[in-house]
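Undergrad: A predicted structure for the sequence below; I have some questions about it.
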Amino acid sequence: MSRPSVDDMLSGKQSRYSLVIAVAKRAREIAQTAEDNGEILTEKPVNMALKEFQAHKFNIIEPDINE
C-alpha cells in the first residue's frame, strides 16, 4: 500500500485535522453510495478517499477564523 504524503495533499492554510475530517466524510459518502447501489467495494473507502484528495479531486475549505 502506498502512503501518500500529507504535505502533498495540504495547501499552506489547511491543517492536518481538516484533512482527516474531510477524508473521513468522503469515505463515509463512498461507502454509503456503494451500499445504496448494492456494489461490493474491493478497496477500502478510506483508501479511495485518500487517493481522491491526493489527485486534488476535492478541495478542503476551512472557515476563516478572523470572521
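TA: Okay, I see it.

Undergrad: When you work out contacts or count neighbours from here on, use the C-alpha atoms and nothing else.
TA: Fine.

Undergrad: number of nearby residues for residue 11?
TA: Residue 11 has 11 neighbours, counted by other Cα atoms under 10 Å.

Undergrad: same thing with residue 25?
TA: Residue 25 is flanked by 13 other residues according to other Cα under 10 Å.

Undergrad: hold the first one in mind and look at this next one:
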Amino acid sequence: MMLEPSIDALQEKIKSKYSLVTLSARRARQIRENKNVLVENPKSYKFVGMALEEVQAEKLSIKE
C-alpha cells in the first residue's frame, strides 16, 4: 500500500519530519472541528491525510 502524498514529496515542502507531524496533527484537529478543508475533493477520508494533502498543495506551510 502506497501512502499519498509520499513522505519524500512532503519533505520537499517542510524539511523537518517533526514539524510536518506537528503541523498536520494540529491541522487535522482543526479540520475535525470545523470541517473546513483547503483542498477540493481530498483523496483521503481521514483528517491527517487531508492535512497532508493541504501541505502537498502548498495551502498549508510553516512560517520560518
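TA: Okay, I see it. None of these values were measured; they are calculated from a predicted model.

Undergrad: Regarding the second structure, what is its longest helix?
TA: helix 17-34 (DSSP state H).

Undergrad: And that one, what's buried?
TA: By neighbour count with 16 or more other Cα atoms under 10 Å, helix 17-34 of the second structure contains the buried residues 20, 23, 24, 25, 27, 28, 31.

Undergrad: In contact with the alignment partner in the first structure of the second one, which residues are there?
TA: Under the alignment defined by TM-score structural alignment, residue 23 of the second structure is paired with residue 22 of the first structure. Under the criterion of Cα atoms under 8 Å, 6 or more residues apart in numbering, the neighbours of residue 22 of the first structure are residue 60.

Undergrad: quick one: residue 22 of the first structure from residue 37 of the first structure, how far?
TA: Here residue 22 of the first structure is placed at a distance of 23 Å from residue 37 of the first structure (Cα to Cα, to the nearest Å).

Undergrad: separation between the residue nearest to the spatial centre of the second structure and residue 26 of the second structure?
TA: Against the mean C-alpha coordinate of the second structure, by Cα atoms, centre = their mean, the closest residue is residue 52 at 1.8 Å. Separation of residue 52 of the second structure from residue 26 of the second structure (Cα to Cα): 11 Å.

Undergrad: what do you get for residue 11 of the second structure?
TA: For residue 11 of the second structure, the distance to residue 26 of the second structure (Cα to Cα) stands at 18 Å.

Undergrad: next one: residue 14 of the second structure
TA: From residue 14 of the second structure over to residue 26 of the second structure (counting by Cα to Cα), the distance is 15 Å.
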